[in-house]
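K.L.:
Build me a structure from this.
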Amino acid sequence: MLGEAEALAAEGLANLHLTSPVVAAGAIARLISLNGRCEGLSVVADHPANVRALDAANAGMTLAVFVDVDPGIHRTGVASPEAAIALAAEIAGSGNLTLAGVQYYCGSQQHIQSFADRRAAIADRTDYLRTVLDALRTAGHAIPIVTGGGTGSFLIDAELGVLTELQVGSYIVLDRDYGECELAVRDAPVFEPALFVDATVISANAAGMVTVDAGLKALSTDAGPPVMIGGGRYAFMGDEHGAIFPDGPLPGLGERVTLQPGHCDPTVNLHDVYHVVDGDMVVDIWPVTARGRSA
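P.N.:
Next comes the predicted model:
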């Protein structure tokens, strides 16, 4: 994530927010260097020792730090309102950091397929967030920004009115996993998939299937296999290969098939460019600026 921020800043983007703690000494040095050339940079922290290290390294500058609050995933974030107060006090009492707000990302709830079930889960977690925010404010801490949410919860978060900033991103291209979720109700916005991987049939010798040149190196695996556009089933067959079991006639040698990835983010990170198409015509090519720069 730090590497991605460096790549985006090099292209002139400002107001970048790192949503994971930066703790290693070398990474902190890079973060502070980035802070000197990226206006509006911010980062999260969930441990007092990390706050002290950021403060010591950032002498002579100001760095915006968010208190990262664990919504129950146990991935990152402080684990209680009391811990949030202690961390906020550490940030506010430092010489080179400012308390920018609170981050609260309910990642595991984003992909609950039923809208009603997802709303109930997000509402429950938001009730807990209110207790953390109330505790921080009672302790005298102003919380300018409460950031979180995502493509799966944007309607719910807007309705609940606690988050002041939404970290929505996947809706831009969507993926198979979100495509299986009920993202909207009534007349609310509905998103359409815009990210696909084209693969070519490179072997057609087995009955009932063909092999394509898109495998583990071309498609993310964490959300399962991609959807085959036009019907059929895809199965991973190794680093460079996938198996296609179409609903209709088998595509011939050299023919292309189109796949919708299960998860957009890690799939994009496997490719150098986007080919932007209008119908059957490529109208532009966009580089994936931060490919491989997550560290």
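K.L.:
alpha carbons only for contacts and neighbour counts from here, please
P.N.:
Fine.
K.L.:
how far does stretch 74-81 sit from the chain's center?
P.N.:
Distance of stretch 74-81 from the chain centroid (Cα atoms, centre = their mean, to the nearest Å) equals 19 Å.
K.L.:
Can you give the contact residues for that stretch?
P.N.:
Stretch 74-81 is contacted from outside by 20, 45-47, 67-71, 84, 131-133, 135-136, using Cα atoms under 8 Å, 6 or more residues apart in numbering.
K.L.:
Mark which of those residues are buried, thanks.
P.N.:
20, 45-47, 67-71, 84, 132-133, 135-136 (16 or more other Cα atoms under 10 Å).
K.L.:
run this one through as well so I can compare:
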Amino acid sequence: MDRADLPTPVLILDRAAMDRNIAAMAGFAAARGLALRPHAKTHKSAEIARRQISAGAAGICCAKLAEAEALAAEGITDIHLTSPVVRPDAIARLVALNGRIALSLVADHPENVAALARAATRPLTVFIDVDPGAHRTGVASPEAALALADAIAAEPNLRLGGVQYYCGSQQHIESRADRFAAVERLTAYLASVLDMLKTAGHAIPIVTGAGTGTFAIDAELGVLTELQCGSYIFLDREYEDCELTGGGAPVFERALFLDATVISANHATHVTLDAGLKAMATDAGPPRPIRPGATYRFTGDEHGALIADSLPKLGERVTLQPPHCDPTVNLHDAYRVVEGDRVVDCWTITARGRGT
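P.N.:
As a prediction, the model looks like this:
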């Protein structure tokens, strides 16, 4: 069918642009001897995960256990969980999943390590999550990292997989120079943690982290061995506003869009679209209209205002670039996959709403 015949609001995926983004990141990592493990919290799609792995990714990351379960059920067999799993019911699910796929996860507390060890029925790979200063998850000092490494090493059913270090709040610093300075300072701290672990005799085979905003910087600094970038496949408005080039970083393309329709056109300053708070995440501000000189303003659950000197007419379609792709994707059931203006496929968003 034609893209213009899709009901709106509708999530649109440009397959060719996304595939070029996947290939560009895979090539970047391979050229620098780095493993690539893209974060599936961005797309939540088994089809996209398969395309990333086919392009050379070592596996994928998931933020939540339920995401991993959903993707594993669709044949994804190498998954790293980037958040701790602590509830007894969730640990039981984790142990069951570990019996079916290659699975790893992070921990940041000795009590969690002990609970994982008690439940494990076969070797379970655990990474030490190190807090870069966000105070979200992760051990808070090199000494705490060493104590956790000792606790993991003491358990026969656990294996120390390495260290995770994700500088989330630094990903969207718009200036590359400012972003580089921030990540360089934080990486020096990570190096001190790794030095303490290695001096104590712990092998750290993998140091995983990075994101779309910092992957080229992390590659240049040379401490991480694995990249967890996610949003590069779509290039949402929030990342497009950042200076991502430099350090040999590839140029990514817009690949994810939201099509909306003008449903009211009674004012000289704006028209009303049928896409509002229920169609897009709002944490990163408004979307970017793919229309010269136009801006968008949220006006309610179902509606948004398009403001421009040259306004579209009643019934006309408007394309928007989502502000923050991860939570926007979580609001939709499927991607309508296009080549040009032709709809060529529909991909279920496999792990939509899997937040447990």
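K.L.:
so where is the longest helix seen in the first structure in the second structure?
P.N.:
In the first structure, taking DSSP state H as the definition, the longest helix is helix 115-138. Aligning helix 115-138 of the first structure against the second structure (TM-score structural alignment) gives residues 176-199.
K.L.:
of the contacts of stretch 74-81 of the first structure, closest to residue 241 of the first structure?
P.N.:
Each of the contacts of stretch 74-81 of the first structure was checked against residue 241 of the first structure using Cα to Cα; the closest is residue 20, at 33.4 Å.
K.L.:
Quick check: chain neighbours aside, which residue is closest to that closest one?
P.N.:
Of all residues not flanking residue 20 of the first structure in the chain, residue 44 sits nearest, at 6.0 Å (Cα to Cα, 6 or more residues apart in numbering).
K.L.:
Quick one: map residue 94 of the first structure onto the second structure.
P.N.:
That one, residue 94 of the first structure, aligns with residue 155 by TM-score structural alignment.
K.L.:
same question but for residue 174 of the first structure, I mixed them up
P.N.:
Residue 174 of the first structure maps onto residue 235 in the second structure, by TM-score structural alignment.
K.L.:
Was I right to think that match contacts residue 244?
P.N.:
No: counting by Cα atoms under 8 Å, residue 235 of the second structure stays clear of residue 244, with 10.5 Å between them.
K.L.:
Give me the mean distance between the match of helix 115-138 of the first structure and the first structure.
P.N.:
Once superposed with the first structure, the aligned residues differ from stretch 176-199 of the second structure by a mean of 0.5 Å; criterion: mean Cα distance after the TM-score superposition for the first structure.
K.L.:
buried sites along that stretch?
P.N.:
Under 16+ other Cα under 10 Å, the buried positions of stretch 176-199 of the second structure are 176, 179-180, 183-184, 186-187, 190, 193-194, 197.
K.L.:
from those residues, which single one is nearest residue 336 of the second structure?
P.N.:
Nearest to residue 336 of the second structure among those, with distances taken as Cα to Cα, is residue 176, at 33.4 Å.
K.L.:
what sits against the closest one?
P.N.:
242-246.
K.L.:
want to throw the residues you listed into TSV with neighbour count?
P.N.:
Output for those, formatted as TSV (neighbours: other Cα atoms under 10 Å):
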residue	neighbour count
242	17
243	15
244	25
245	14
246	12
